[in-house]
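*Asks:* Just to be clear, the model below is a prediction. Sequence and coordinates:
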Amino acid sequence: MSRKIKIPFIISKWFHFEFWPFWFFYIPMFFYGIYLAIKARAFAYFTPANPAMRFGGAFGMDKMNILSNIDKQYIPKGFVAHSEIELSDVKQLMLDHDMDFPIVCKPNVGERGVGVEKVDSEFDLLSFMKEKHEDILFQEFIDFPIELGIFYHRFPISKKDGITSIVRKEFLTITGNGKLKFSELVKTNIRASSRISYLKNKYKSKWNQIIPSGISYKLEPIGNHNRGTKFLDGNDLINEKLVSVFREISKPLDGYYYGRFDMKVNSLEDLYEGKNIKIIELNGTNSEPAHIYDPDFPLLKAYKVIIQHMRLVYEISMENRKLGVKPNTFKDIMGALYKRTFIKKS
């Protein structure tokens, strides 16, 4: 009888590009970016794509500022305050905005889901706040069952628009079989392997319990890939009716032409009707067509999709330049990156 060889998670992850480091995965695209910059005769050729966002939304954008331009029916209740604010003042602001626990807290300026937490109580809020030294976006927690990332673009002159990517998010979950302990179920899940210490602390009361068969636990309520969420290709949901929904949602967004709407919706039927939609975050040129991280998506096809989106950024930027929007300079970009990397940390 042959024995099945178990490959360690740290090795098996390298067989799936969805787990590769961001910088490593994008190495081939760096050269295409240089080509587009030369063609556009501008280092930051991408920044005119979204004049309403700082650096086109490549980094450093104010999340609340861009969300506030969307019709209120489509966004969660929320506000921004500095992390040094007193708890009593946060509670008053929550009262003023008709919010109650649980809430979601995250840096108002940040990327790739870093620092996002679901906060269930005042105690959890205090723990979250003491770790931060920046402006925080406080949002009501939306408990709709479906979370999507929908990539919508439009052109400022030709008025062409479309949806080029939809990612469906499957939250990090374990299901008992009546034999394995909670800890064993977590440790055998490849998506939880990098967060064992965090999850052990979070679920310490259940950690050594055997989970009955069929009982499931959603380990993470935040739909980010670095939190164990599985990204699935949802491009089969794209049709003209959905494009018209996002055409309507985007009308108030003056100066926004390219990016991904991260959102929750109550049902797919509601999605196509344009109701019971809550847009949690709106990303700019830093957006990825995240459906490529579906475990079954081929690597070469993923690169082809990224090239298509980089070309879209270039084409939209060139149209905006005809309208007088100028790209940021090399000095602008490098100065902002320096402040973000060194001055903020100091």
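*Replies:* Received the coordinates, thanks. All figures in this text were calculated on a predicted structure; none of them were measured in a lab. Numbers count the residues shown, from 1 in each chain.
*Asks:* only C-alpha atoms for contact and neighbour calcs from this point on.
*Replies:* Will do.
*Asks:* what about the longest helix in the chain?
*Replies:* helix 299-322 (DSSP state H).
*Asks:* Which helix or strand lies directly C-terminal to that helix?
*Replies:* helix 330-338 (DSSP states H and E).
*Asks:* Would you indicate which residues of stretch 283-295 are buried?
*Replies:* 283, 284, 285, 286, 287, 288, 289, 290, 291, 292, 293, 294 (16 or more other CA atoms under 10 Å).
*Asks:* Tally up the residues packed near the residue lying closest to residue 191 once chain neighbours are set aside, please.
*Replies:* Among residues not flanking residue 191 along the chain, residue 228 sits closest, at 4.6 Å (CA to CA, 6 or more residues apart in numbering). Residues within reach of residue 228, counting by other CA atoms under 10 Å, total 22.
*Asks:* ok, second structure coming up, stack it against the first:
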Amino acid sequence: MHRVVSRVKSLWYKITHWEFWPFAVLYFPINFYYPWLAFKCRSLFFFTAANPSIDFGGMLGESKSAIFELIPRKYLPDYQLIAPGDDVTAKDFAKQIGYPLIAKPDIGERGRLVEKIINEQALEKYLVKCPVPFLMQKFIPHPLELGVFFVKNPHEREGRITSIVEKDFLSVIGNGQDTIRQLLHNDPRARLQINFSHQRFQDILEEIPGKSEKITVEGIGNHCRGTTFLNANSRISEQLNRTFNTIAGDIQDFHFGRFDLRCTSWSDLEQGKNIMILELNGAGAEPGHIYQPGFSLWQGYQSIFWHLSTLAKISKANHEQGVPYWTFAQGWKKMKMIRAYNRIIESAL
């Protein structure tokens, strides 16, 4: 009976908090707006012109390592692309950068198969599990993890930041009595997003944190992995805009997307110091601040629609300057490849 009640509570929490709605449900209205944008641009795949140097404009199926090649090395953690099952290269690189490290598919989204690898045994398990080429990245312990959305129309001299999301990792506060498992079960967010049977949690779930002790349970900054997204738009400033114009200006033909990064402090971020870019997402990026708990659905749609409209304007402006849109045949072939690839990823989950 207790389990039934718990499931009902979780379902009700999910229904009444739109940030947890399935992607297809939340984005259903886009099915009506997107055709209008495509009509205005005269192309179903207009977004491919937004970031000409990124495959498919960065909408889906782009290679993270290929995007890294566009970014100045000073902003990147040490990384290596690993072929499936290549344990020799993987272990050699792990010795170079040390543990813990981050492993994630070179092509992937929504945190699938992203793991924090703590030792060689965990790396061996990941090598067996991951069926696709993957990136190994040096773990960056900087305390702030952010998603900074930047847009720049090619007709304008400077771009601007349109969204900042601050990521608060899933954690528990101990009471000196309950296990981490019990504390998580009392958290509606954790009940919705954590797979309690996953191997990566087995070593800590039965621990009993001390009173007022904070334990980070999931250190991967993805909403699907329990991270709370906080609206940090109040941090946008002229200095921060100048900093990201400098960063984006060093990336060939980049006009629209979100920098997922870690930094040491807000002050350093403004000054462009101690910044490590973990990923750069293109046309398919979301303005993550909308997932702030309590953010209204109407405000969320306003931001989504505005960013889509801006994506179309940038794509059209680039097209007018000679950047071709992908043809329907090219785009359809890419979509089929992405679906086939995602089936491979899902088979390993």
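*Replies:* Yes, it's here. Owing to the predicted nature of the structure, the values given are computational and were not obtained by experimental measurement.
*Asks:* Could you list which residues are in contact with residue 174 of the first structure?
*Replies:* 185, 186, 189, 216, 217, 218, 219 (CA atoms under 8 Å, 6 or more residues apart in numbering).
*Asks:* still on that earlier bit, the residue nearest to residue 191 of the first structure matches what in the second structure?
*Replies:* Counting by TM-score structural alignment, residue 228 of the first structure corresponds to residue 226 in the second structure.
*Asks:* And residue 101 of the second structure, how close does it get to residue 300 of the second structure?
*Replies:* The spacing between residue 101 of the second structure and residue 300 of the second structure, counted by CA to CA, to the nearest Å, is 34 Å.
*Asks:* hmm, back to that, quick one: contacts for the match of residue 228 of the first structure?
*Replies:* 169, 170, 189, 190, 193, 194, 218 are the contacts of residue 226 of the second structure under CA under 8 Å, 6+ apart.
*Asks:* mapping these onto the first structure, which are still in contact?
*Replies:* Mapping these onto the first structure (both residues aligned by TM-score structural alignment, their matches' CA atoms under 8 Å) leaves 169, 170, 189, 190, 218 still in contact.
*Asks:* quick check, nearest of the residues you listed to residue 305 of the second structure?
*Replies:* residue 189 (26.7 Å; CA to CA).
*Asks:* Any idea how many residues pack against the closest residue to residue 122 of the first structure other than its chain neighbours?
*Replies:* Once flanking residues are discounted, residue 122 of the first structure sits nearest to residue 87: 7.9 Å by CA to CA, 6+ apart. By other CA under 10 Å, the residues close to residue 87 of the first structure number 15.
*Asks:* Verify the contact between residue 87 of the first structure and residue 124 for me.
*Replies:* No. The criterion here is CA atoms under 8 Å, and residue 87 of the first structure misses it with residue 124 at 11.3 Å.
*Asks:* can you map out the strands along the stretch 1-150 of the first structure?
*Replies:* 78-82, 103-107, 117-119, 135-140, 146-154 (DSSP state E, counting those that start in this stretch).
*Asks:* Under the alignment, what does residue 99 of the second structure map to in the first structure?
*Replies:* Using TM-score structural alignment, residue 99 of the second structure pairs with residue 101 in the first structure.
*Asks:* give me every residue that touches residue 83 of the second structure.
*Replies:* 132, 133, 134.
*Asks:* how near is it to residue 121 of the second structure?
*Replies:* In terms of CA to CA, residue 83 of the second structure sits 18 Å off from residue 121 of the second structure.
*Asks:* now do residue 161 of the second structure
*Replies:* For residue 161 of the second structure, the distance to residue 121 of the second structure - CA to CA - is 41 Å.
*Asks:* Have a look at these two and say which one is more surrounded.
*Replies:* Each of residue 161 of the second structure and residue 121 has its neighbours counted (other CA under 10 Å); residue 161 has more, 21 against 10.
*Asks:* Now do the SS call for the more buried one.
*Replies:* strand (DSSP: H, G, I helix; E, B strand; the rest coil).
*Asks:* Next: the one 10 residues further on.
*Replies:* Going by three-state DSSP, the secondary structure assigned to residue 171 of the second structure is strand.
*Asks:* sorry, back to before: in strands, which of the contacts of residue 174 of the first structure appear?
*Replies:* Among the contacts of residue 174 of the first structure, the members falling in strands are 216, 217, 218 (criterion: DSSP state E).
*Asks:* picking up where we left off before, buried residues in the longest helix of the first structure?
*Replies:* Result for helix 299-322 of the first structure [16+ other CA under 10 Å]: buried residues 302-303, 305-306, 309-320.
*Asks:* before we move on, what about stretch 93-110 of the first structure?
*Replies:* Buried, per 16+ other CA under 10 Å, within stretch 93-110 of the first structure: 93, 94, 99, 102, 103, 104, 105, 106, 107, 108.
*Asks:* do stretch 133-140 of the second structure as well
*Replies:* 133, 134, 135, 136, 137, 138, 139, 140.
*Asks:* before we move on, what about stretch 178-187 of the first structure?
*Replies:* So for stretch 178-187 of the first structure, counting by 16+ other CA under 10 Å, buried means 180, 181, 182, 183, 185, 186, 187.
*Asks:* Which ones among those map onto helices?
*Replies:* 182, 183, 185, 186, 187.
*Asks:* got a list of what the residue nearest to residue 93 of the second structure when sequence neighbours are not counted touches?
*Replies:* Closest residue to residue 93 of the second structure apart from its sequence neighbours, by CA to CA, 6+ apart: residue 80 at 7.3 Å. The neighbourhood of residue 80 of the second structure, defined by CA under 8 Å, 6+ apart, consists of 93, 135, 136, 137.
*Asks:* What lines up with the last one in the first structure?
*Replies:* Going back to what we said before, that points to residue 137 of the second structure. Checking TM-score structural alignment: residue 137 of the second structure goes with residue 139.
*Asks:* What spatial separation is found between the closest residue to residue 233 of the first structure other than its chain neighbours and residue 182 of the first structure?
*Replies:* The shortest distance from residue 233 of the first structure to any residue other than its chain neighbours is 4.4 Å, reached at residue 291 (CA to CA, 6+ apart). Distance, residue 291 of the first structure to residue 182 of the first structure, by CA to CA: 30 Å.
*Asks:* for residue 218 of the first structure, same thing?
*Replies:* Distance from residue 218 of the first structure to residue 182 of the first structure, by CA to CA: 12 Å.
*Asks:* Go through the ones in helices among the buried residues of stretch 178-187 of the first structure and name the one nearest residue 11 of the first structure.
*Replies:* For these, the nearest to residue 11 of the first structure is residue 187 (15.1 Å; CA to CA).
*Asks:* Could you check what's spatially nearest to the equivalent of residue 151 of the first structure over in the second structure, not counting adjacent residues?
*Replies:* Under the alignment (TM-score structural alignment), residue 151 of the first structure pairs with residue 149 of the second structure. Leaving aside its sequence neighbours, residue 149 of the second structure sits nearest to residue 258 (CA to CA, 6+ apart; 4.1 Å).
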